[in-house]
Structure formats: structure tokens, C-alpha cells
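# coords please:
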Amino acid sequence: MGYENIRFPEGTKFLVTGSAGFIGSNLVEAILKLGYQVKGLDNYSTGKKENVEQFINHPNYEFMEGDICELETCMKACEGVDYVLHQAAWGSVPRSIEMPLLYEEINIKGTLQMMEAARQNGVKKFVYASSSSVYGDEPCLPKKEGIEGNLLSPYALTKKVDEEYGKLYTKLYGLDTYGLRYFNVFGRRQDPNGAYAAVIPKFIKQLLNDEQPTINGDGKQSRDFTYIENVIEANLKACLADSEAAGQAYNIAYGGREYLIDIYTHLLNALDKDIQPIFGPVRNGDIKHSNADISKAKEMLGYDPDWSFEQGIEAAIEWYKENLGVEVGISFR
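Take a look at the predicted model:
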């Protein structure tokens, strides 16, 4: 269980794209702790320098500032690399609806160029971030790979196209690709600021500051919130997966289902707050319910997530308290 006992040959080198972002920086940290080499690539378009500053002087870490939309940069980044963990992308369904051309450029062209660079440099495995948004309006729960509905946003479309390219690169060129369909990842270093911030860090910050959060819709929408440690495990285990598992996409979640209004109540209790939320309009492109069947990832990748939502949310709150400089006692009731 977990990833602490995962082992690679000595001298193994990983490339983490989007290494200054939330998921990317956590991957860098985990790999360095395991004792392997990491090359980070980021252009800081959404990532933050403070997320990577702590690694700069580490003897096994190398940082490269660059853009995945430039093929030459992708080629240089993949030199001498064993495994690529491709996290670089622009997230947010609402923002993709506002900026479809930019999402095409970064999430599709950028990912394709990274795959091509990995192929030409003889990379062993190419593991990339997909998304639960590819399920679109498919109503069945839990969500199961192979049963997808109509896509609801440009962001979802970019991730579906990435999966199709991944399938082709495995079939046509022999590059082992593994698409990880993340379900609402949360945890340390996730940005609580801005109009497109994820709901958990945003709520935590607002409640710590005694502000009144806005819940889009009635709060009865559900999500399979997934703590960052589970995502790290999935990425590393995909690197060790059998080639028979390549060219496919996998649900990466805990396999639970939390309602947004219940999460809000959790946070109120944990932070000892009594603040009523504002209920705003439903966000365009959002799905109502999301819950993952993770049996395929368990069988094919050996994925076995340790961290439940309750464990993860407690750890996340502790991290935000320390990093937002707020002293608050935690008690789940």
C-alpha cells in the first residue's frame, strides 16, 4: 500500500512537467524523498516559484524553465529521462469555456509534443494527467472506464483528445502511455486564490478569514475527492506497470462520494466556525455527480489508495493553517 516502498533502479531519472504546480511539486518532493533524480519543467503560467524553491539546491533536482508548446523545449526536457510524469496543463472547466483556443494550444498540442519528445528520446513510460471530466453527462455511478457521455467543456475535450493520442502512441510507436483520470484532487500546496481556485482550499481559506463562501448550485452535487498522496502513488505505480496496461486510461480516486454541503459542514466543525454559505448559480459545464470505480487501476496498476477523504481533509486543513499563518484547533465532530 502507498508508495514509500516503491523501488526503481539506482540512478533512475524522472521528468515532471508542470513541476511548479500543485500536483507536480508534490510529485517532485515524493520522488526526491525516495532517492531518485528529478528534472522539473514549468513556465510558471499557473505554477508558483515558491512551490519549487525548496528543491533548488537538492543534488538530485534539476529545474528547467520552459514551455511545452515549444517542441525544442520538450525534446531537451526528455533527454536522459527514464519516466515522464506529464502534469503540465491548464485546469478549470469555466476558464476553458472562456478560452478554448488557449486550452487547445496547451493541453492538446503541448501534450502531443511531450509524447513525441518522449518517443524520440526513448523514454520508458509516459504517464499523463487526464480528468474525470471526460465522463461528461454520463449519468451512471460509479464512473467506469469505457462508459463516457457527451463532453461538456473544452477542458474535458482536451483531456479526451490526450487519451486518444496516448492510445495511438502506444499502438503505433510503442511508447507506453498511461492516462490517469484524476477525480477532484486536493491537498497541500493547492492554490486557494483566484476565480478558478478549487473548492476545498478556497473554502478553507475563506473560513479561516471569517469570510462567507459561495457554493455554486444547491450544494447537493457530489464528488470523489482524492487526497494528493493517492495521486502520487498512482503516478509511480503506473511507471512500474506492465506494458499490457499501456495505451489506456485509469480512474484515480479513493472511490468515495462526498456531497459539497457535507464537506462545507465538515470544514465548519473542523475550524469551529458558524458561517452560512451563499448559494450561487450552477457553473456552466459542471457535472452533478462524480464517483469512481477504481477496480481497473487496482487490477492493472496495483493502485491501492491509503488516504480516505477524512484523513486527507484533516491533513489539508493542518497544512493551510500553518501556511496561512492561522492558529486554529481541529476537531471533527
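# can we go C-alpha only for contacts and neighbour counts from here?
Noted.
# how distant is stretch 135-143 from the center of its chain?
Distance of stretch 135-143 from its chain centroid, counting by CA atoms, centre = their mean, to the nearest Å, is 19 Å.
# now stretch 42-54
15 Å.
# how close does the residue sitting furthest away from the middle of the chain get to R119?
Distance from the C-alpha centroid of the chain, by CA atoms, centre = their mean, peaks at D274 (31.0 Å). As for D274, its distance to R119 is 54 Å (criterion: CA to CA, to the nearest Å).
# Repeat that for P100.
28 Å.
# Between the two, tell me which one has more neighbours.
R119 (21 against 15; other CA atoms under 10 Å).
# Wait, the more buried one touches L175, no?
Yes. Between R119 and L175 there is a contact at 6.0 Å, judged by CA atoms under 8 Å.
# Just give the closest residue to F63, not the sequence neighbours.
G40 (4.7 Å; CA to CA, 6 or more residues apart in numbering).
# same thing with V161?
I108 is the one closest to V161 (CA to CA, 6+ apart), at 6.8 Å.
# Please name the residues that touch that neighbour.
Residues near I108 by CA atoms under 8 Å, 6 or more residues apart in numbering: 158-159, 161-162.
# before we move on, what about Y61?
Here Y61 is in contact with 32, 37-40, 55 (criterion: CA under 8 Å, 6+ apart).
# for comparison, sequence B:
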Amino acid sequence: MRVLVTGGAGFIGANLCRLLVTLPEVESVTVLDDLSSGDAANVADVGINLVRGSILDREVLAELADGATHVIHLAARPSVPRSVKDPVTSHAVNATGTLFVLEACRRAGPGRMPHVILASSSSVYGDCPEPHKHEDLPTRPLSPYGASKLATEAYALAYAGSYGLPILPFRFFNVYGPLQPAGHAYAAVIPAFVSAALKGRAVTIYGDGEQVRDFTYVGTVARVLADAAVRRVTSTTPLNLAFGTRVSLLHLKNALETVLGRPVEAEFLSARAGDIRESQASSQLLLRRFPSVRPVPLDEGLRLTVTWFEKTQGATTH
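The predicted model follows:
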């Protein structure tokens, strides 16, 4: 296996690369990343080939895809609030960038097209009232980010149907864990909570804190992605990559207090545009394809995340 990981210096990508290089089936791992949200330090000394470049650079993409047996497409412009502020850039990177990745893979030719795994998002469901978001639900994204991710998976499935490109689209739900950055305005909730708490600051909750998320530890995500690549799993529909956990932000704060062994203060601000009230996955389709996967529980994942933040921030919990 010669694997190309777009966005491989980012949070999920770097965790995946660290796993891929340990697998006997993997001959080489190449990362394409413009480092706009990733960090070269995340993959330093991991044993990968880092190419600094954009998925919008079609020449670079074509060269790298031509030598790959597998492409795991994780490069994206993340964040719902960021997309609300700048929808055009989110579309360019997430939708057009994905189209360029798929086209580079298609142009490898019959019998040489790489197996493609790519990341969509739970945000495609919008604020659907169904308690468990299953893949047959209508998709009604509330944000430009969600719309761009819906375009991502739609193009992927269209390329599978039109050109026979072997495709596996995943819908990620609130992935968290080591290497996830916290020090910016669009940080995800868990790294933002952990970083603030370790610095003795109040965590920021937008809204009343009763909004529900399905948090998935990055190590679990990496194992599923790697297994899918090794077995060349494909699907004619997107698959949720989450396990139906139901965690409110208030519960998350309480769980963090348990891990730290002390109270964590909270500051409540107005709800943000585009935020979804409830996001919880149905994992039935995922478990049919990956019956042996066992997700890391939230308390264990939080402990691992706190430990990583303590090392990188030089903080203590005392």
C-alpha cells in the first residue's frame, strides 16, 4: 500500500499517519498539506514524506495521486462559525478541493485508480429531530460548512457511479483527542474546554449547555480509517463514523471535572449561528462493515487528551 493522506499534518491526519506507518501492509505514506490548519511538527520523525501544498494545486495532486494505491482525503477548511463568516473559502477548499482530488484519482486510469476514503461531516444532517442520525435521513445543512461537506460526499459517490472510482465516504461526529489545537477562535469544544481548564480559566459554553454531541476519540477514528484502507472497503452510501454516544456540553464539563479532580467554572454566551442542537449518530451501518471496532469511552479519551495537553502546555491539574 502506498498511501496519500491529504491534510495529513492536521489533527486527525497526523494521528492516522502515526498508525499507518506501523502497519506491515503499508509501504509508504505521503502527506499533502498546506499547513493552514495542520502543523509539520505533528508528523516530524514519523516516517512519512511531507509535501507542502494545496489540494487546489491540480499539478501536485495529479503527481501524488498517480503513485498512490490509496488516498485518504482529510484536507478541509473546518469550523461551522468560520464558514458562516467566509462561505466562499469554505466551498473552495471543501467542495472544489475534493473535486480536484477525485479528478486526480480518476485520471490515474482504469485498473490504476486508487481506493479513496474521504471525510464528510455530521453537519450535513442539520437540525433533524431524529434522535439518532441514520444515513437514510434527509440532509438539510444549516451552515455553509455543512453544505460544502454534503457536496464533498455527493461528488465522491458520483465519481464512483460514473467512473468506477472505489469510494468510502465517512461522516465524522465531533472527533477529539491528542494533537487537536485549542489556541484559536474556531477551536473545537473539547480542546477548548481542556486548554481553558488547565489554565484555570472558565470554559465557554455557547447557549444553555444542553446541546448534545456524539464525541469520538481520534484513535478510534484512525483505526477505522486504517482498517478500511487495508481491506479496501467501499460503500454506495456515506457511513457515520461515531457510536451513538449522547453527551451534553454540561455533562462534558462534569466529566472533565472528574478527570481533573476539581471544579471547572463555565461562562455562558449566546448560541452561535449554524450550531446544531442535537448530533448523535446511528452506528448500525458502521458496525456491519467494521464489527470488531470498539470505541474508546469518553472518560478514557478525556484522560488521554488531558495528559497530552499537560505535556504540551506545561500545565498541571493541581
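# Just give the TM-score of the two.
Comparison of the two superposed chains (TM-score structural alignment, normalised by the length of the second structure) gives a TM-score of 0.94, and 313 aligned residues with a CA RMSD of 1.6 Å.
# before we move on, back to that, tell me the one among the contacts of I108 of the first structure nearest to R223 of the first structure.
Among the contacts of I108 of the first structure, K159 lies closest to R223 of the first structure (CA to CA), at 18.6 Å.
# quick one: S36 of the second structure and A108 of the second structure, what's the gap?
Distance from S36 of the second structure to A108 of the second structure, by CA to CA: 28 Å.
# repeat for D127 of the second structure
According to CA to CA, D127 of the second structure stands 39 Å off from A108 of the second structure.
# now swap in T96 of the second structure and tell me
T96 of the second structure is 19 Å from A108 of the second structure, by CA to CA.
# Then V175 of the second structure?
From V175 of the second structure to A108 of the second structure the distance is 32 Å (CA to CA).
# quick one, which of those two is more surrounded?
Using other CA under 10 Å as the criterion, V175 of the second structure and A108 rank with V175 on top: 21 against 17.
# which ones are touching that one?
215-218, 221.
# Go through the residues you listed and flag which are in helices.
218, 221 (DSSP state H).
# Now do the strands in the stretch 151-300 of the second structure.
Secondary structure of the stretch 151-300 of the second structure, counting by DSSP state E, counting those that start in this stretch: strands at 167-172, 175-176, 203-206, 212-213, 216-217, 239-241, 247-248, 266-269.
# Pick the most deeply packed of those strands.
Scoring the strands of the stretch 151-300 of the second structure by mean neighbour count under mean count of other CA atoms under 10 Å gives strand 239-241 as the most buried, with a mean of 26.
# The first structure: matching residues for that one?
Structural correspondence for strand 239-241 of the second structure: residues 250-252 of the first structure, per TM-score structural alignment.
# again, but for stretch 150-163 of the second structure
With TM-score structural alignment as the criterion, stretch 150-163 of the second structure aligns to 160-173.
# average distance between the matching stretch and the second structure?
Compared with the second structure after the fit, stretch 160-173 of the first structure shows a mean deviation of 0.7 Å (mean CA distance after the TM-score superposition for the first structure).
# And that stretch, what's buried?
Neighbour-count burial for stretch 160-173 of the first structure, counted by 16 or more other CA atoms under 10 Å, picks out 160-163, 165-170.
# And for stretch 96-111 of the second structure?
Those would be 96-106, 108, for stretch 96-111 of the second structure by 16+ other CA under 10 Å.
# Nearest to P297 of the second structure among those residues?
P297 of the second structure has its nearest neighbour among those in T98, at 31.7 Å by CA to CA.
# The closest one - nearest residue in space that isn't next to it in sequence?
Nearest residue to T98 of the second structure, sequence neighbours excluded (CA to CA, 6+ apart): T152, at 5.9 Å.
# The one you found reaches L102, doesn't it?
No. Between T152 of the second structure and L102 there is no contact under CA under 8 Å: 9.8 Å.
# thinking again about what came up before, mind putting the contacts of I108 of the first structure into JSON lines with distance to A249 of the first structure?
Output for the contacts of I108 of the first structure, formatted as JSON lines (distance: CA to CA, whole Å):
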{"residue": "T158", "distance to A249 of the first structure": "14"}
{"residue": "K159", "distance to A249 of the first structure": "11"}
{"residue": "V161", "distance to A249 of the first structure": "12"}
{"residue": "D162", "distance to A249 of the first structure": "10"}
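# Quickly name whichever of these is closest to L268 of the first structure.
For these, the nearest to L268 of the first structure is K159 (34.1 Å; CA to CA).
# Which residue in the first structure aligns with A14 of the second structure?
Using TM-score structural alignment, A14 of the second structure pairs with S25 in the first structure.
# What's the first helix or strand after the host helix or strand of that match?
Secondary structure assigned from DSSP states H and E places S25 of the first structure in helix 22-34. Sequence-wise, the next helix or strand downstream of helix 22-34 of the first structure (DSSP H and E) is strand 37-42.
# and that following strand, what does it pack onto?
Packing partners of strand 37-42 of the first structure (3 or more CA pairs under 8 Å, 6 or more residues apart in numbering; DSSP states H and E): strand 13-17, helix 22-34, strand 61-65.
# Might you report the residue contacts of C239 of the first structure?
83, 125-127.
# how near is E104 of the first structure to L175 of the first structure?
Counting by CA to CA - E104 of the first structure and L175 of the first structure are separated by 23 Å.
# And these two? Which one has more around it.
Taking neighbours as other CA under 10 Å, E104 of the first structure and L175 compare with L175 leading, 25 against 20.
# sorry, back to before: now the match of stretch 150-163 of the second structure: how far from the chain's centre is it?
In this view, stretch 160-173 of the first structure has its centroid 20 Å away from the chain centroid, taken as CA atoms, centre = their mean.
# who touches stretch 161-174 of the second structure?
With CA under 8 Å, 6+ apart, stretch 161-174 of the second structure has contacts from 105-106, 113-122, 153, 156-157, 159-160, 213-216, 233-242, 279-281.
# show me where the stretch 151-300 of the second structure has helices.
189-198, 218-231, 249-260, 284-289, 298-313 (DSSP state H, counting those that start in this stretch).
# what does the first one correspond to over in the first structure?
I take that to be helix 189-198 of the second structure. Aligning helix 189-198 of the second structure against the first structure (TM-score structural alignment) gives residues 199-208.
# The longest one too?
Aligned using TM-score structural alignment, helix 298-313 of the second structure spans residues 309-324 in the first structure.
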